[in-house]
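S.K.: here is a sequence together with a model predicted from it:
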Amino acid sequence: MATRIKICGLRTAQDVAAAVACGADDIGLVFFPKSPRNLDFDAAAELALTVPLGVRKVGLVVDMDDAALDDLLARVPLDMLQLHGSETPERVADIRARSGLPVMKAIGVATADDLVGLDDYMAVCEQILVDAKAPKDADLPGGNGHTFDWSVLGDVNWKVPWMLAGGLRPSNVADAIRQTGAPMVDVSSGVERAPGVKNPDAIRDFCAAVRGI
């Protein structure tokens, strides 16, 4: 089965076109004001209209409250929510019920200790995203360009589909998939020429590296 590819942090129609042309399965739209990839809802609604049918639109949110979440979902046509904050399993379940959308919960990992409680999240969401744990002084919960020790994932009993993220780029994604068996991969900073500015050549090279395995 082909590895699923998500290109996250897209901000322009050109970004979307580059990702789609290279065979990306998912595109990620970021709704987090501190991120250089942040979109306002109006811009995101326009961008979502450029995404062809069959490509999943994933909205990344960070500890978003109910009012903002309701506004987002009323204005932007999304297919999935990616929760990238400190949401508890209870909050994940609440957002899943409130939104009516499938939910992907991001888990920051540095050591095996960070996987404690993973079963609780897998019980309340459709998908898990395993990302490199953000440094203590980081402003962003993800998209920092760091990898982690992939070997800590070796003993996980995955009860839901999962996606690997964290420092992936064209030069290392094939090795990451071989080492972890990841069925899905996610990239953002690894295909940028500057924070928030995607490089279509890097997107092409990333997708080619994944598809070439």
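M.R.: It's in.

S.K.: make it CA atoms for all contacts and neighbour counts henceforth
M.R.: Will do.

S.K.: name the SS class of Leu73, please.
M.R.: helix (DSSP: H, G, I helix; E, B strand; the rest coil).

S.K.: where's it relative to Leu140, distance?
M.R.: 23 Å (C-alpha to C-alpha, to the nearest Å).

S.K.: repeat for Asn157
M.R.: 28 Å.

S.K.: hold the first one in mind and look at this next one:
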Amino acid sequence: MSEVCVKICGLGTEATLDAALEAGADLVGFVHFPRSPRHVTLEQGRDLARRARGRAERVVLLVDPDDALLAAAIDALDPDLIQLHGKESPQRLAEIRARTGRPVMKAVGIATAGDLAVLPDYASVADRLLLDAKPPPGADLPGGNGRSFDWDILRDAVLPAGTMLSGGLDAGNVGLALARTGLSAVDVSSGVELRPGEKDPVRIAAFVAAARRRA
């Protein structure tokens, strides 16, 4: 059985980044989206990404970025992967991938089985898919809301290798989530926080350990 791939997203300090790296996270995510409590400036992201270079895959999370923001984020963070968490179309994903020369991961909000219908189109152009709980009506954030969706929706779904599960995960339920979905990659943000935007090194270590303990 292959080891579970773990991404810790929304990191904003050297201490919590180091905690994620020391816990063995495979991917570390930096959010550049001003409305998010996990937002980091491009200068902050530059320093954190440099610190993580060669130790984990570095991910910059952007929401419906225009070409100027893409260029600035690439210049600052030199990310290994671009995570797109807005309403980007498959065509836009293809443009971003071609323009930047970087792999892209598309986050797709899931609430019902019907939401899976768009996955083949995104899978044809994205290097990874991330299945997150669809935000509640009126939510300010497209993700990181601490909500989960019905994992049984995925039971009979045919998903690309490397598809990541997100939304409402924490150390207490990640093992069950992996067992129920059959996936082998997970992404967590709010589930390892003391409060929105404040990561907890203890919870980070517990989450990675719990994900890797799956049966």
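M.R.: Structure's in. What do you need? Only a predicted model underlies this, so the values are computations on that prediction, with no experimental measurement involved.

S.K.: before we move on, back to that, quick one: which of Asn157 and Leu140 of the first structure has more around it?
M.R.: The residue with more neighbours, out of Asn157 of the first structure and Leu140, is Leu140; 18 against 9, by other C-alpha atoms under 10 Å.

S.K.: and the most centrally placed residue in the second structure, what does it touch?
M.R.: In the second structure, the residue lying closest to the centroid (C-alpha atoms, centre = their mean) is Asp187, at 5.0 Å. Asp187 of the second structure makes contacts with 6-9, 164-167, 169, as judged by C-alpha atoms under 8 Å, 6 or more residues apart in numbering.

S.K.: same thing but 6 Å
M.R.: 7-8, 166 (C-alpha atoms under 6 Å, 6 or more residues apart in numbering).

S.K.: what is the burial count for the nearest residue to Val104 of the second structure once chain neighbours are set aside?
M.R.: Nearest residue to Val104 of the second structure, sequence neighbours excluded (C-alpha to C-alpha, 6 or more residues apart in numbering): Ile82, at 4.7 Å. Neighbours of Ile82 of the second structure under the rule other C-alpha under 10 Å: 27.

S.K.: does Ile82 of the second structure touch Arg58 like I think?
M.R.: No. Taking C-alpha atoms under 6 Å as the definition, Ile82 of the second structure is not a contact partner of Arg58, at 8.7 Å.

S.K.: just the buried positions in the host helix or strand of Asp186 of the first structure, please.
M.R.: Assigned by DSSP states H and E, Asp186 of the first structure belongs to strand 184-187. Across strand 184-187 of the first structure, burial judged by 16 or more other C-alpha atoms under 10 Å covers 184-187.

S.K.: which SS class is the residue nearest to Val104 of the second structure?
M.R.: Once three-state DSSP is applied, Ile82 of the second structure turns out strand.

S.K.: next one: it from Ile74 of the second structure, what distance?
M.R.: Distance from Ile82 of the second structure to Ile74 of the second structure, by C-alpha to C-alpha: 9 Å.

S.K.: same check, this time on Arg102 of the second structure
M.R.: With C-alpha to C-alpha as the criterion, Arg102 of the second structure and Ile74 of the second structure are 9 Å apart.

S.K.: go on, Asp200 of the second structure?
M.R.: Distance from Asp200 of the second structure to Ile74 of the second structure, by C-alpha to C-alpha: 28 Å.
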